[in-house]
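Visitor: Sequence unavailable; structure follows:
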């Protein structure tokens, strides 16, 4: 006889659309069925996370074939923008129309847009396809967590959510390595988009055959369109400002001020709308729950730590250490392995003990130790020290990400499960965008300070004025930097090393803030039922 797992919310009245409550029929899943459903959810998350990370390595090749260097940043930003902004909407719509239907719609949107991106013949086509890819990826990033919460109770959920967390981290970190392999292979850059299609199709088939969630009572379904518009608009304005500010336009410029003003006005509009909506996208009552608020803040800090090291660590490897793109991708494996081990292990331990606070507390400490290790890197540092630093960060991320979501799901009633889970994912992605912008700004400013200081020092030593102006060279590719004359190359590499030291130092206070936030959590044992 197979063990039957009690679903979350057994026999509990749950809120349908419009705030009505009704008794939902329940489906009891065996352990084997949960594993099969989990595989489908993991495949879906794999595709959604790969699409945001795999394209980075291929961008130079894509631009070389399609042209449009001035719009290069939009290829990556379009997906990140729509994925982050749409996440809260997917969660709430699943409350109205059902998890399975919304999940399948997200998969179809993702599959169609991935095929379209793979067949792109100009940059406008590719950017448009990536825009819709992000919409589908937003659903695939949040709905698996919600569906898993529907299938099993919090106490049992830990051992399964650890695998989802591992897939999230592994696919995000390993994407650049796979992208580099595909670009260098006979398949070419278009397979960076095609490769996710069969995985998404398999996920669709698995979920269609195995997932049997109860039909949700709709009542008088009222969708908070005004609130959704303001929430998505505010998130989009913030993401555009963080993604394009300092690159496409200066921070101190009219576009920056316009986007900042739009973000403020739309946020105010969202607050006004959510306070008055009968069934809001982001229910204000969530923010009266201390666990939700603390988890949102901690998830944002963890997102900053993760995306910061993901984006800028390869630059250290390729420019300072002189590694190839494939070799730098391989150097992320310690981070991937650490994240995988920590995520799965902590999930099983949480399910066994019912206690969870220790894991994000230890995780944020490990993230801080990882960044502290990276601050010790120099031009001549060995790869063992490099690997140790990112392995510590990977362990810390694995102990933190999924446990924060699990804590929120355990602290809130079933009626708020979808909104809260989507919100935590939203804040983590938003924190990642803030981290990328902050780390990038710090690195750029420090890099130019170092190069200007080197130029001034050379002129005082008698070099012709302007002969050591290397600011332009520092913005080139790693190949271009390593092709410089030895003296200029050494100067640029040393400047990059010093700049990266400042970037890694910035990770320390972020990890410290996350640790302090976690300390304020109230340890609530995970329930065996809702």
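Guide: Great, that's in hand. Since the structure is predicted, the reported quantities are computational estimates derived from the model, not experimental observations. Numbering: from 1, shown residues only.

Visitor: Could you use CA atoms for every contact and neighbour count after this?
Guide: Will do.

Visitor: Sketch out the helices for the stretch 51-200 of the chain, chain order is fine.
Guide: Counting by DSSP state H, counting those that start in this stretch, one finds helices in the stretch 51-200 of the chain at the ranges 55-66, 72-97, 99-118, 123-151, 154-184, 191-194, 196-210.

Visitor: And these: which comes nearest residue 450?
Guide: With C-alpha to C-alpha as the measure, helix 72-97 is the member of the helices of the stretch 51-200 of the chain nearest residue 450 (25.7 Å).

Visitor: any chance of the helices of the stretch 51-200 of the chain in a markdown table, plus mean neighbour count?
Guide: As requested, these are exported to a markdown table (neighbours: other C-alpha atoms under 10 Å):
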| stretch | mean neighbour count |
| --- | --- |
| helix 55-66 | 18 |
| helix 72-97 | 24 |
| helix 99-118 | 22 |
| helix 123-151 | 25 |
| helix 154-184 | 24 |
| helix 191-194 | 22 |
| helix 196-210 | 17 |
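
Visitor: Select, out of these, the one closest to residue 269.
Guide: Nearest of the helices of the stretch 51-200 of the chain (C-alpha to C-alpha): helix 72-97, 15.5 Å.

Visitor: and the closest one, what does it pack onto?
Guide: Judged by 3 or more C-alpha pairs under 8 Å, 6 or more residues apart in numbering; DSSP states H and E, helix 72-97 is in contact with helix 31-53, helix 55-66, helix 99-118, helix 123-151, helix 225-244, helix 417-460.

Visitor: Use this one as the comparison:
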């Protein structure tokens, strides 16, 4: 079957299911943004200030742990049913989150504990949304045509990151916080029905042997890693040298050491180690980790700079991210179409990594006097880099494996980026806190530094507005310097992205029907070391 003959049918089939896939991506991206905005109301009603970080940690933990498992289950049992199951689980978790602390469960007494448990359940479902969307596109579309559809998905992700805070702000201001979770139900319901009726995937016969032991050991290791990044050096956690963090590190190392021989002996390993024998797959996994580390770790400080240093409101801060997301959205669409037209992709992660490093440098040079419009230009540069990278890394990962391992490749790409982001947020948070304390000690004296270390987590624009000028001005200088230092540190990781991307070998993108590549392919074998 030639590409020309196949393309119209495939295009029609993909366009028929695309609205449902877009809704699933929106669900995955919107949820965290909306819930984050509603958290102050949730904490106030459920009286759970001391546990509020666990609401996020439980969700991240559920998502990260389940991502590799969803990918492998899709490879074994067929993508459609597994995808439907992940959506249903996510919606059940959303409904239960909305009911946490209600009279149905006996009132607000244990509401925060209930919410944490239900967020973990919701996260387990969310882990299957992103990975299955990308894998389904891989099932329907050959790599040569895949870029344009993955570019659309990357654009939807950017749009969701803009809309999330706005929707969350509206719900928080005009509705009950429970609607931050209930809003998922109609969106997810439409996606579920649409895909149930429209999604038709190729049928493959695979011997079903679930690697339960490998899945369990992997879950233990991932849990330890996520808890290290969530607790290490945090005010609500433990010092890096504490026995709790050291014990978790030991558990993570032992789990990884045990996991490798288990996977080598398993008939259907949850994470087939042979895919890492492919040079491109290994490189793109490292790039994904570094991309998550530098990009997501540092980006979390942009709203902090806009709100505390430049005085933007929480809602306006979301709008001020528009230049970054708009740039990422436009470039993602352009790159996707360019890859489909030319078949060339190797240059894009190199260019994207270089531009991202430049954006980090520009943001690192900001100070307390940097105007908002200038920050907008700098984050637009960062967005350009993101646009070159977001879908290209997934495309290279999928093109590096056989069709039977497509779910594993998609989940691994998502997993390494997520773990990288967790480590980035943790490390950059520690760097920020240390530099802020040093800057304050230099500008206001050791006592001020100690006071901020004890209560810095409660900094907000309202509090800053009541500070006398002789304290407020040096405080903002210290704060801006600490945030800028985070971006300068991020450059050290960002510059490695184009270096590793330059080592990626160009393997022609397959242009036949996806089902034709279930057998081992010469293009894949060409880069096996």
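Guide: Arrived safely, thanks for sending. All figures in this text were calculated on a predicted structure; none of them were measured in a lab.

Visitor: For residue 496 of structure 1, which of the helices of the stretch 51-200 of structure 1 is the nearest?
Guide: helix 55-66 (19.9 Å).

Visitor: what's next to that closest one, contact-wise?
Guide: 69, 72, 76, 121-123, 175-177, 179-180, 183, 189, 192, 325 (C-alpha atoms under 8 Å, 6 or more residues apart in numbering).

Visitor: what's the answer for stretch 197-213 of structure 1, then?
Guide: Contacts with stretch 197-213 of structure 1, where a contact means C-alpha under 8 Å, 6+ apart, come from 26-27, 33, 36-37, 39-41, 43-44, 47, 99-100, 104, 107, 111, 114-115, 150.

Visitor: Give the aligned equivalent of residue 310 of structure 1 in structure 2.
Guide: Here residue 310 of structure 1 is matched to residue 299 in structure 2, going by TM-score structural alignment.

Visitor: nope, residue 228 of structure 1 is what I meant
Guide: Counting by TM-score structural alignment, residue 228 of structure 1 lines up with residue 215 in structure 2.

Visitor: and its match, what is it in contact with?
Guide: Residue 215 of structure 2 makes contacts with 69, 270, as judged by C-alpha under 8 Å, 6+ apart.

Visitor: just to revisit the earlier point, tell me which of the helices of the stretch 51-200 of structure 1 lies nearest to residue 375 of structure 1.
Guide: Checking the helices of the stretch 51-200 of structure 1 against residue 375 of structure 1 by C-alpha to C-alpha gives helix 154-184 as the closest, at 20.4 Å.

Visitor: Who are the packing partners of the closest one?
Guide: Using 3+ C-alpha pairs under 8 Å, 6+ apart: helix 154-184 of structure 1 touches helix 31-53, helix 55-66, helix 123-151, helix 191-194, helix 325-330, helix 333-353, helix 383-411.

Visitor: could those helices be laid out in JSON lines, adding distance to residue 469 of structure 1?
Guide: As requested, these are exported to JSON lines (distance: least, C-alpha to C-alpha, whole Å):
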{"stretch": "helix 31-53", "distance to residue 469 of structure 1": "33"}
{"stretch": "helix 55-66", "distance to residue 469 of structure 1": "25"}
{"stretch": "helix 123-151", "distance to residue 469 of structure 1": "33"}
{"stretch": "helix 191-194", "distance to residue 469 of structure 1": "38"}
{"stretch": "helix 325-330", "distance to residue 469 of structure 1": "27"}
{"stretch": "helix 333-353", "distance to residue 469 of structure 1": "36"}
{"stretch": "helix 383-411", "distance to residue 469 of structure 1": "30"}
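
Visitor: tell me the residue furthest from the middle of structure 2?
Guide: Most distant residue from the mean C-alpha position of structure 2: residue 470, 40.3 Å away (C-alpha atoms, centre = their mean).

Visitor: counterpart of stretch 472-488 of structure 2 in structure 1, which residues?
Guide: The aligned range for stretch 472-488 of structure 2 is 489-505, by TM-score structural alignment.

Visitor: Now find how far off-centre that stretch is within its chain.
Guide: Its chain's average C-alpha position is 26 Å from that of stretch 489-505 of structure 1, according to C-alpha atoms, centre = their mean, to the nearest Å.

Visitor: That one vs structure 2, mean deviation?
Guide: Following superposition, stretch 489-505 of structure 1 is found to deviate from structure 2 by 1.2 Å on average (mean C-alpha distance after the TM-score superposition for structure 1).

Visitor: what's next to that stretch, contact-wise?
Guide: For stretch 489-505 of structure 1, the surrounding residues in contact (C-alpha under 8 Å, 6+ apart) are 309, 312, 316, 319-320, 371-372, 374-379, 439, 442-444, 446-447, 450-451, 454, 470, 473-474, 481-483.

Visitor: Now do the aligned partner of residue 502 of structure 2 in structure 1 against residue 360 of structure 1, distance only.
Guide: Counting by TM-score structural alignment, residue 502 of structure 2 corresponds to residue 519 in structure 1. Using C-alpha to C-alpha, to the nearest Å, we find residue 519 of structure 1 at a distance of 9 Å from residue 360 of structure 1.

Visitor: Alright, that wraps it up for me.
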